[in-house]
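Colleague: Sequence first, predicted coordinates after that:
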Amino acid sequence: MTIEVRAATEFEDVRTMLGPKRPDSDVCWCLSYRVPGTVNRELRREARGEYVRELMRQGPPGVLAYAGDEVVGWAAIHPRADTSFATSRKIPHVDTLDAWSLWCVRVRPGHRGQGIAHHLITGAVEHARAEGAPAVEAYPVDNAGAKVDLTMAYVGTRAMFEQAGFEKVADTTSVLNGFPRVVMRLRLS
């Protein structure tokens, strides 16, 4: 199977990966780290998807993985300065470098266990590189090989990012699914 990763420019494909099965449901739409907390809490149901549609007019909010014409994965990546990681008290800044944040990697059910997450990380890094990012950071769990609940696996694991060439650069005080999160970085320049 050939996987192609490209910038998320098609709203319907983003909806396939991030939208709810029922339009009146409240789901993340990958906004919780992208917008200020007050905005994230105020957005409800269909308004969340419309907000993503508006964000997409400013540029791709991430990358999508395709198997042929079928969208099978998503990774959120954006300059850290425009995310809540810029002001996080739990996830520290390593330095003043204008790094991009990679905070969500999702693979559709039925396509997991095929290496698509690795393609997504590589594609997200290449997208950031093409946009001039000096480095990409991720904030995965350091689970030491233990199983991570699928609902919390979107941040990835330390091992997954190490396989992609990232290095641990800091500990955090953030914990997800009982596992500590770490700051992983890949320098691009």
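Modeller: Structure's in. What do you need? Numbers count the residues shown, from 1 in each chain.

Colleague: contacts, neighbours, all on C-alpha from now
Modeller: Noted.

Colleague: Nearest residue to the residue lying farthest from the centre of the chain in space, ignoring adjacent ones along the chain?
Modeller: The C-alpha centroid of the chain is most remote from D24, which lies 23.8 Å away (C-alpha atoms, centre = their mean). Excluding the flanking residues, the one nearest D24 by C-alpha to C-alpha, 6 or more residues apart in numbering is R45, at 5.1 Å.

Colleague: show me the contacts for that neighbour.
Modeller: If you count contacts by C-alpha atoms under 8 Å, 6 or more residues apart in numbering, R45 has them with P23, D24, S25, D26, V27.

Colleague: let's see it at 10 Å
Modeller: Applying C-alpha atoms under 10 Å, 6 or more residues apart in numbering to R45 gives the contacts G19, P20, R22, P23, D24, S25, D26, V27, C28.

Colleague: before we move on, what about F166?
Modeller: A135, V136, E137, A138, R158, A159, M160, V183, M184, R185, L186, R187.

Colleague: now do R181
Modeller: Neighbouring residues of R181 by C-alpha under 10 Å, 6+ apart: 90-91, 138-143, 155-158, 170-175.

Colleague: repeat that with 8 Å
Modeller: By C-alpha under 8 Å, 6+ apart, R181 lies in contact with Y139, P140, V141, D142, D171, T172, T173, S174, V175.

Colleague: another one to put next to it:
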Amino acid sequence: MVIEVRPAAVFDDVRALVGPKRDDASVCWCLSYRIPSKVNNAMRGQERGAFVAKLLEDGPLGVLAYDDDTPVGWAAVAPRADTTFARNRKIPHVDDLPVWSVWCIRVRPGHRGEGISHALIRGAIDYARAGGAPALEAYPLDNAGARVDQTMAYAGLRTNFEAAGFRHVADTTSVLSGHPRVLMRFDLDSRGD
């Protein structure tokens, strides 16, 4: 299997990873950290998908991993200033750099354990670099090897980000599924590290 990571620009492909199985379901669509809570909580059913389609008119919302032409993985990536992390009191700002954030890693069932999350992280690095980001931040779970519920593992795992070259920058007061989240950073430059 050869995995290719591309910008998440095709609505049907984004829907395959973060959309609902039923049109009337009010699933996340990976909007929770992208838009204000009041706006996010007010939308229901098909309204959420329509909102994502409108966002895609302005450009990709992150990256998708493909096995041939089948989307099998998703990573949400955007400038931190354009997310709710810009105002999040539990995840600190360590400096004034206009960093980008990667906050959701999702791999389709049946494709887990194949290295797709690692490819998504590398793709997120490349996407942020191409967008001119000076650094890419992540806020993964520091699960210390403990099992993590797949639904709550969307933030990623510290070990996966370390394997991609991210470094621990700060602890946070954010806890997800009983595990602390840490702030990790990958410094970007023109050399293409």
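Modeller: That came through, no problem. Please read all numbers here as calculations on a predicted model, not as lab measurements.

Colleague: re earlier: ok, the residue nearest to D24 of the first structure to V155 of the first structure distance?
Modeller: 23 Å (C-alpha to C-alpha, to the nearest Å).

Colleague: before we move on, back to that, for the contacts of F166 of the first structure, which one is nearest G123 of the first structure?
Modeller: Among these, V136 lies closest to G123 of the first structure (C-alpha to C-alpha), at 11.8 Å.

Colleague: how many other residues sit next to the closest residue to the closest one other than its chain neighbours?
Modeller: The shortest distance from V136 of the first structure to any non-neighbouring residue, by C-alpha to C-alpha, 6+ apart, is to W100 (4.7 Å). By other C-alpha atoms under 10 Å, 28 other residues sit near W100 of the first structure.

Colleague: any idea how far the one residue sitting closest to the centre of the first structure is from V52 of the first structure?
Modeller: Nearest to the mean C-alpha position of the first structure, by C-alpha atoms, centre = their mean, lies C104 at 2.3 Å. Applying C-alpha to C-alpha, the value for C104 of the first structure to V52 of the first structure is 15 Å.

Colleague: hey, where'd the strands end up in the first structure?
Modeller: Here the first structure has its strands, by DSSP state E, at 3-7, 62-67, 70-79, 100-107, 135-138, 167-176, 179-187.

Colleague: so which of the ones you listed gets nearest D149 of the first structure?
Modeller: If you check each of the strands of the first structure against D149 of the first structure by C-alpha to C-alpha, strand 167-176 wins as the nearest, at 9.8 Å.

Colleague: mean deviation of the closest one from the second structure?
Modeller: Superposed on the second structure, strand 167-176 of the first structure shows a mean distance of 0.4 Å to its aligned residues (mean C-alpha distance after the TM-score superposition for the first structure).

Colleague: residue boundaries of the helices in the first structure?
Modeller: 11-18, 37-42, 46-58, 116-130, 158-163 (DSSP state H).

Colleague: Figure out which of those helices is closest to T2 of the first structure.
Modeller: That would be helix 116-130 among the helices of the first structure, by C-alpha to C-alpha, at 9.9 Å.

Colleague: Could I get the buried residue list for the closest one?
Modeller: For helix 116-130 of the first structure, the neighbour count (16 or more other C-alpha atoms under 10 Å) marks 116-117, 119-129 as buried.

Colleague: do the same with stretch 48-62 of the first structure
Modeller: Neighbour counts using 16+ other C-alpha under 10 Å place R48, G49, V52, R53, M56, P60, P61, G62 of stretch 48-62 of the first structure among the buried residues.

Colleague: show me the contacts for the last one.
Modeller: Remark: with contacts taken as C-alpha under 8 Å, 6+ apart, G62 of the first structure is in contact with A7, A8, W74, A75, A76, I77, H78, A124.

Colleague: Repeat the analysis, applying 6 Å as the threshold.
Modeller: A8, A75, A76, I77 (C-alpha atoms under 6 Å, 6 or more residues apart in numbering).

Colleague: Highest neighbour count among those residues?
Modeller: For the contacts of G62 of the first structure, the largest number of neighbours (other C-alpha under 10 Å) sits with A75, at 29 neighbours.

Colleague: To which residue of the second structure is it aligned?
Modeller: Under the alignment by TM-score structural alignment, A75 of the first structure pairs with A75 in the second structure.

Colleague: now its match, nearest residue through space, not along the chain?
Modeller: Using C-alpha to C-alpha, 6+ apart, the closest residue to A75 of the second structure is I105 (4.6 Å).

Colleague: My read is that that neighbour contacts Y154, right?
Modeller: Yes: if you go by C-alpha atoms under 6 Å, I105 of the second structure and Y154 touch, sitting 5.0 Å apart.

Colleague: More neighbours: which of these two?
Modeller: I105 (25 against 21).
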